[in-house]
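Asker: Have a look at this fold, sequence not included:
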């Protein structure tokens, strides 16, 4: 017999739970505490199941009957109403919890746990922040290519084409992570690759012939700046590391007795320790520097604070003061110079040069193979390069590849 609102209001609790039917499997469950709970009993796939609709009077009699009828329609279509209700609940939760910003924060946490460099994390956070203003609060599963294009176009409008390209790449990383953890099914950035303005590629400024490079070396060896800046520029020429690897170097990384410098994986771009041989001229520079900064943690501390490293701007500013424009020489350009001149010399295997530059692939077997096979050659190459640098810095302009 169908229920009425009068009957529902008059239902009183008892010592046991009671069930009062409304028909079609719908009933109200009256608990000893006085709660009146709507339930639907049904069978699916041969199993008896129960679906909750909430409590009366929050869910009215009319609403409960509507929900029963909707559930019956799902059953007629071969859909389990309970599974359908759970899916809808998950979708509602995702709309609130699984936003682009929330998933991006999870992704950044993963990147941090993987031990990526602070500079890498800072750049990714900054780029994600550029997109978050537009899509940060949207459920990540609902975001379309058009949604992502909006922040990309805004960055492009400022003429920052390279930033737009990197922004698309980082947003893509967030979506690929979302797919991996089942919070998204596709990466909408894939179709945007051809939509962005291609940035003009410019090579890092570098002097790649011995006569011009010799002029730079003479200027560095005569430079009258701070001890730390002079030493850093000399070592950039002698060792050609990435500027950040040298600027942030700590004294514990240098073994002056064994003539090695081990760059830890936390600062190595390839995310693994990188050991470099130290030629005699580099050892001389480091021993001189140690007399000034050897009691500190950082080998190249900033003038402003001993706990902060020398900045790359400091080195580049020194090059400008020596008369070299930013189109002629930069601190990063020493790597291109060394790579070019070492390869042109014809004396060293390309793989040994790549290993010294820290370009060897991350595969463990390949890494060990390179270190074992090329270490001796790298030591000889470092001494040869150091001698050539010292000769040219003293005014003996020679083509080291023909010496």
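Answerer: Ah, there it is. Because the structure is predicted, anything quoted here is derived from the model rather than measured. Residues are numbered from 1 along each chain as shown.

Asker: Only C-alpha atoms from now on, for both contacts and neighbour counts.
Answerer: Fine.

Asker: all helices of the stretch 51-200 of the chain, in order?
Answerer: 61-76, 81-97, 100-113, 118-135, 145-157, 161-180 (DSSP state H, counting those that start in this stretch).

Asker: Looking at those, which one is packed in the most?
Answerer: Burial of the helices of the stretch 51-200 of the chain is given as mean neighbour count (mean count of other CA atoms under 10 Å); helix 161-180 ranks first at a mean of 19.

Asker: Use this one as the comparison:
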């Protein structure tokens, strides 16, 4: 049997020679001084040689372990050389199956179902917050502790809600990889319970009709860009989402309806908003101002761009309603006031708000639009909200900021 001392003392000679251990293992000493481990065996009646590695990178003990593993393959009727090639291929495949590759494949499959803005946000969060930390690691080597540490670090430099969303996305990547046979567990899923839930607060909203009317009068009386005033009134009348109003285009208006396309809808479904007389008056007042723009409510500086994301919110804050009412709050105002006045129309009111039905089966099969009643409710709401208010065109003549 060989010893480490004998191997170290073995000197290069003019011709290569072998130092034998036992059970087929030997060390080949070459004229250039390199020392190579080989295992000689017979398979299918033919003599073969398996290369194990270079000494001292592969020690004597490690060479013996490799020899014993090859002998086990022989007893199982397998060719050790082919087993070595298979294991090397599996190792390379495992190395290529890292988290970043899996995440990009998940993104490729899922992003087509998302709105462009959300898709861009998801990819950006992965590239900036996750890939530098976990991207190069093989999927099967990532542990729950690794994911938890990464999420906690994101929470420190960002915010708790961002960190929670990133954890959900990491979990989704693993679930997709499991389905594709590239992972066995979801380390991001099992740590969900390790994070305390973030308390959710309802968005501030005025749900008393007279208080809401008082706020809208204050908005009219506050110096502001005329388009911002009209956008605020239009948002209150339609109870749409602020982003939908901000990006509303003239092409989406047909007769007395505003047709919001699926790609701009939170539910990814096209949604029709019946327009009251007062809402149509706003559009008529804006035609001379923004008719040349694709956007109904363009920016104060650039007519070919939509209004600022924060324009309506800043106006409500200047009026004195910071913390009491936000642009999204008009949806709560409409829902609360109209449900109290007409409880039998609850389902239609939810339809007007483009809410996803709690009953998913009903959402699939009940496709009734109830447009006649929706128009009636939209007009009733407008009459309640703007009774004795100045006409829309008058808001353009009030002092500007």
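Answerer: Right, received. Where do you want to start? What you are looking at is a predicted structure, and each value in this text was computed from that prediction instead of being measured.

Asker: care to give me the TM-score?
Answerer: The TM-score (TM-score structural alignment, normalised by the length of structure 2) is 0.76; 354 aligned residues with a CA RMSD of 3.9 Å.

Asker: Relative to residue 253 of structure 1, which of the helices of the stretch 51-200 of structure 1 is closest?
Answerer: Nearest to residue 253 of structure 1 among the helices of the stretch 51-200 of structure 1 is helix 118-135; the distance by CA to CA comes to 18.8 Å.

Asker: Among the helices of the stretch 51-200 of structure 1, which comes closest to residue 288 of structure 1?
Answerer: Using CA to CA, the helices of the stretch 51-200 of structure 1 put helix 118-135 closest to residue 288 of structure 1, at 29.7 Å.

Asker: What lies in contact with that closest one?
Answerer: 100-101, 104, 108, 111-112, 143, 147-148, 150-152, 166-167, 170-171 (CA atoms under 8 Å, 6 or more residues apart in numbering).

Asker: and of those residues, the nearest to residue 393 of structure 1?
Answerer: residue 166 (39.2 Å).

Asker: how close does the closest residue to the closest one other than its chain neighbours get to residue 351 of structure 1?
Answerer: Excluding the flanking residues, the one nearest residue 166 of structure 1 by CA to CA, 6 or more residues apart in numbering is residue 127, at 7.7 Å. Remark: distance between residue 127 of structure 1 and residue 351 of structure 1 (CA to CA, to the nearest Å) = 35 Å.

Asker: can you pull out the strands in the stretch 201-350 of structure 1?
Answerer: In the stretch 201-350 of structure 1, the segments counted as strands under DSSP state E, counting those that start in this stretch are 254-255, 260-263, 274-277.

Asker: just these: most buried one?
Answerer: strand 274-277 (a mean of 21).

Asker: starting at the chain centroid, how far to that one?
Answerer: Taking CA atoms, centre = their mean, to the nearest Å, one finds the center of strand 274-277 of structure 1 at 25 Å from the center of the full chain.

Asker: Where in structure 2 does that strand align, residue-wise?
Answerer: Taken onto structure 2 by TM-score structural alignment, strand 274-277 of structure 1 occupies residues 271-274 there.

Asker: Go ahead and name everything in contact with the matching stretch.
Answerer: So stretch 271-274 of structure 2 is contacted by 238, 256-262, 265, 352, 354, 371, 374-375, 378 (CA under 8 Å, 6+ apart).

Asker: about what we covered before: right, and the strands of the stretch 201-350 of structure 1 - which one's nearest residue 328 of structure 1?
Answerer: Nearest to residue 328 of structure 1 among those is strand 274-277; the distance by CA to CA comes to 26.6 Å.

Asker: Could I get the buried residue list for stretch 309-327 of structure 1?
Answerer: Going by neighbour count (16 or more other CA atoms under 10 Å), the buried part of stretch 309-327 of structure 1 is 309-312, 315-319, 324, 326.

Asker: Narrow those residues to those in helices?
Answerer: Those of the buried residues of stretch 309-327 of structure 1 mapping onto helices are 312, 315-319, per DSSP state H.

Asker: can you put those residues in TSV and add distance to residue 77 of structure 1?
Answerer: Output for these, formatted as TSV (distance: CA to CA, whole Å):
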residue	distance to residue 77 of structure 1
312	67
315	72
316	71
317	73
318	76
319	75
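
Asker: just curious, which of those residues is nearest to residue 280 of structure 1?
Answerer: Of all those, residue 280 of structure 1 sits closest to residue 315, with 22.8 Å by CA to CA.

Asker: Please give me every residue in contact with that closest one.
Answerer: 229, 232-233, 331.

Asker: Now which of those residues would you call buried?
Answerer: Counted by 16+ other CA under 10 Å, the contacts of residue 315 of structure 1 give 229, 232-233, 331 as buried.

Asker: Can I get the residues you listed in CSV including distance to residue 48 of structure 1?
Answerer: Below are these laid out as CSV (distance: CA to CA, whole Å):
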residue, distance to residue 48 of structure 1
229, 79
232, 77
233, 79
331, 74
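
Asker: now, the most widely separated pair of those?
Answerer: The farthest-apart pair in those, when distances are taken by CA to CA, is 229 and 331, at 11.3 Å.

Asker: re the thing from before, in the superposition, what's the average offset of the match of strand 274-277 of structure 1 relative to structure 1?
Answerer: Its aligned residues in structure 1 lie a mean 1.0 Å from stretch 271-274 of structure 2 after superposition (mean CA distance after the TM-score superposition for structure 1).

Asker: Can you classify residue 20 of structure 1 as helix, strand or coil?
Answerer: strand (DSSP: H, G, I helix; E, B strand; the rest coil).

Asker: so it touches residue 36, yeah?
Answerer: No - Residue 20 of structure 1 is beyond contact range of residue 36, at 9.9 Å (criterion: CA atoms under 8 Å).

Asker: which one of these two has more residues nearby?
Answerer: For the pair residue 20 of structure 1 and residue 36, the greater number of neighbours falls to residue 36 (27 against 17), based on other CA atoms under 10 Å.

Asker: what separates stretch 370-380 of structure 2 from the chain centre, distance-wise?
Answerer: With CA atoms, centre = their mean, you get 36 Å for stretch 370-380 of structure 2.

Asker: Also stretch 223-232 of structure 1?
Answerer: So, by CA atoms, centre = their mean, the centroid of stretch 223-232 of structure 1 is 33 Å from its chain's centroid.

Asker: start to end distance for it?
Answerer: First residue to last in stretch 223-232 of structure 1 (CA to CA) measures 12 Å.

Asker: so how far does stretch 149-156 of structure 2 sit from its counterpart in structure 1?
Answerer: With mean CA distance after the TM-score superposition for structure 1, stretch 149-156 of structure 2 averages 2.1 Å from its match.

Asker: what do you get for stretch 160-167 of structure 2?
Answerer: Stretch 160-167 of structure 2 sits 1.8 Å off on average (mean CA distance after the TM-score superposition for structure 1).
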